[in-house]
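Novice: I would like to see how this sequence folds:
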Amino acid sequence: MDQTHASSPLAGAVHDLATEVVLALRSGDHLATVCGAAGIDEENRTGIAAVRVIGADLLLPSVLYGRHPHPGDVAVLDRAVREFPPKPDAPAATAWSHWHMISTLQRMAPPAPGAAATGTYAEPDAAWLEEAPWQAFTHQLSVLAPLAVPAAPSAVQRAAANRAVDLARGFVRAVRRRDWLQAAGAGRWLAAIGGEPATLGLDRGLDFVELMGGHDPRVALHVRAARLMAEARAR
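Specialist: Next up is the predicted model:
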């Protein structure tokens, strides 16, 4: 664990997990286990909590490369879903993250016949996103950047597609404010949905975000995901 980036055991575990996801995205190696490389298993409660923070991005390399995820990563993500369900008064972003973790597990690693399923969780409401000011909209979409993946329709993704110009404005604002994590999340959404103004220069913008904020593996994760999705759309 790189303690220079860890202000707490949880922050360190999140940093390590995000780093391993980035390495897998860059290498395309779907056989490696993200959790195993980060020293996390089903009995590591701090690690399980870190997976709850990373969310479904734990399986992002498999999602974007279209390959089966490592069973160890599936088991840890499933444990995180079971151990940390959202409370009734949880923020909407937390509910959406939980829903996306479950839907990703069901899509990428359906249980074998006779095995216990993770369970169901109704898709949360997203009407609040439709009326949110563009600044708040960009902030919330950045928090929900793990939902910005292909072939995973949701009300959040539809809201993003309907407000691509607002997301582009938010991307520029985040860059100007040097909020690299928010900029990377917004850029990931724009790469996933398309429709951004041609004058935005998203590719160059993402290069700058990575240059300035890429020391944070969460920033690097979103930027790499954005590039992979943009490349897939261009093919």
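Novice: all contacts plus neighbour counts: C-alpha atoms, from now on.
Specialist: Noted.
Novice: Spatially central, which residue of this structure would that be?
Specialist: Pro146 (2.2 Å; C-alpha atoms, centre = their mean).
Novice: That one is in contact with Leu59, isn't it?
Specialist: No. In this structure Pro146 lies outside contact range of Leu59 using C-alpha atoms under 8 Å: 10.1 Å.
Novice: Neighbours of Ala160, how many?
Specialist: Using other C-alpha atoms under 10 Å, Ala160 has 25 other residues around it.
Novice: Second chain to compare with the first, below:
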Amino acid sequence: MSNAALRADYAQAVEQLAGRVLGVLRDTQAPLPAVSDADRPADTAALAAVRVLGPDLFAPSLFCREPLPQPDREALGSALQAFPPHPDDSAEARWRDRTTAALLAHGTNGGTAVPYPADGPGAFGGAGGADAGEEAEDAGLSWQERSRRMARLAPLALPEVDGPFQQRACRHVRALSRGAARSLMRRDYPTAARLVRWLALARSRGAAPALDLPTVLDHLRLWGGGGARTALDLTIAGRLLAGTEGAPR
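Specialist: This next block holds a predicted model:
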């Protein structure tokens, strides 16, 4: 299979898995298995999708404050074995894996913020918190650079998960609001949805974004296209807002 065909296979698997998670969030108040099929073992593309979505697989459980179903926990473990973290992974991929690992280790029973793994070397990319070098680099980002980075990290924008990027989202709501507005003007709706997700998280934690988020969400639901992953970002953003503004889920 060519690289292009393989990438297409993986992209389709990510969309299918995002659609299953989305269905859980939209159609039920109780978590249901979002990954596993009892009658069909996960293939390589399906396991790759599990690793790519990572923290998003916990979204139904986090909102419902229930444990992730055991078959899904096993699928996540299999995905991390099949696609282990690599030294050449991007910083965003390392943080995504670190968040997945923290959620697996902590459980999702609700009540306390999910911590990142402790400092020190490990399978998920080193220190649990941002080091001084990373903090210094982050402080120098323009609003455009910050928006691009945070859009790539959108799977980390979840309730009860706390770390440096969740804190930065609250500190830099103006930059992220500018990034979301720019994405809307460019009709880059997937990026706008990811940034609105961060802004909804920041709003749920007391920050004040410079956008009317319910109106932006309505616009994106109308014009954002039919992709399951973008719809998942918008649904999570709506759920985050629901507790603070009465926004629709």
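Novice: ok, back up a step: any idea what the residue nearest to the centre of structure 1 aligns with in structure 2?
Specialist: Aligned counterpart of Pro146 of structure 1 in structure 2: Pro155 (TM-score structural alignment).
Novice: quick check, its match in a strand?
Specialist: No. Per DSSP: H, G, I helix; E, B strand; the rest coil, Pro155 of structure 2 lies outside any strand segment and is helix.
Novice: And it, how far from Asn3 of structure 2?
Specialist: 25 Å (C-alpha to C-alpha, to the nearest Å).
Novice: What segments of structure 1 are helices?
Specialist: Using DSSP state H, the helices assigned to structure 1 run over residues 9-27, 34-37, 45-54, 60-65, 71-83, 92-108, 127-131, 134-143, 155-162, 164-176, 180-193, 202-213, 217-234.
Novice: taking those helices together, which one is wrapped up most tightly?
Specialist: When the helices of structure 1 are scored by mean count of other C-alpha atoms under 10 Å, the highest mean neighbour count falls to helix 180-193 (a mean of 28).
Novice: Which strands or helices does it pack on?
Specialist: helix 134-143, helix 155-162, helix 164-176, helix 202-213, helix 217-234 (3 or more C-alpha pairs under 8 Å, 6 or more residues apart in numbering; DSSP states H and E).
Novice: export these to TSV and tack on distance to Val53 of structure 1?
Specialist: What follows is these, written out as TSV (distance: least, C-alpha to C-alpha, whole Å):
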stretch	distance to Val53 of structure 1
helix 134-143	10
helix 155-162	18
helix 164-176	21
helix 202-213	19
helix 217-234	11
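Novice: out of the ones you listed, which comes closest to Ala191 of structure 1?
Specialist: The minimum distance between Ala191 of structure 1 and those falls on helix 217-234, with 5.2 Å, by C-alpha to C-alpha.
Novice: same for the closest one, what does it pack against?
Specialist: Going by 3+ C-alpha pairs under 8 Å, 6+ apart, helix 217-234 of structure 1 lies up against helix 9-27, helix 60-65, helix 180-193, helix 202-213.
Novice: Try it again at 7 Å.
Specialist: Here helix 217-234 of structure 1 touches helix 9-27, helix 180-193, helix 202-213, going by 3 or more C-alpha pairs under 7 Å, 6 or more residues apart in numbering; DSSP states H and E.
Novice: Same list (the ones you listed) but as JSON lines, adding distance to Asp166 of structure 1.
Specialist: Shown next, in JSON lines, are those (distance: least, C-alpha to C-alpha, whole Å):
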{"stretch": "helix 9-27", "distance to Asp166 of structure 1": "27"}
{"stretch": "helix 180-193", "distance to Asp166 of structure 1": "10"}
{"stretch": "helix 202-213", "distance to Asp166 of structure 1": "14"}
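Novice: Of those helices, which is nearest Ala92 of structure 1?
Specialist: Of those, the one closest to Ala92 of structure 1 (C-alpha to C-alpha) turns out to be helix 180-193, at 17.2 Å.
Novice: end-to-end on stretch 125-136 of structure 1?
Specialist: 17 Å.
Novice: Quick one: distance of that stretch to the chain centre.
Specialist: Stretch 125-136 of structure 1 sits 19 Å away from the centroid of its parent chain (C-alpha atoms, centre = their mean, to the nearest Å).
Novice: if we can go back for a sec, quick check: closest non-adjacent residue to the residue nearest to the centre of structure 1.
Specialist: Distances taken as C-alpha to C-alpha, 6 or more residues apart in numbering put Asp57 closest to Pro146 of structure 1, at 5.7 Å, once the chain neighbours are dropped.
Novice: Map the one you found onto structure 2.
Specialist: Correspondence of Asp57 of structure 1 to structure 2, assessed by TM-score structural alignment: Asp56.
Novice: what's the burial count for its match?
Specialist: Asp56 of structure 2, neighbours per other C-alpha under 10 Å, totals 27.
Novice: Kindly provide the distance from it to Leu156 of structure 2.
Specialist: Counting by C-alpha to C-alpha, the gap from Asp56 of structure 2 to Leu156 of structure 2 is 8 Å.
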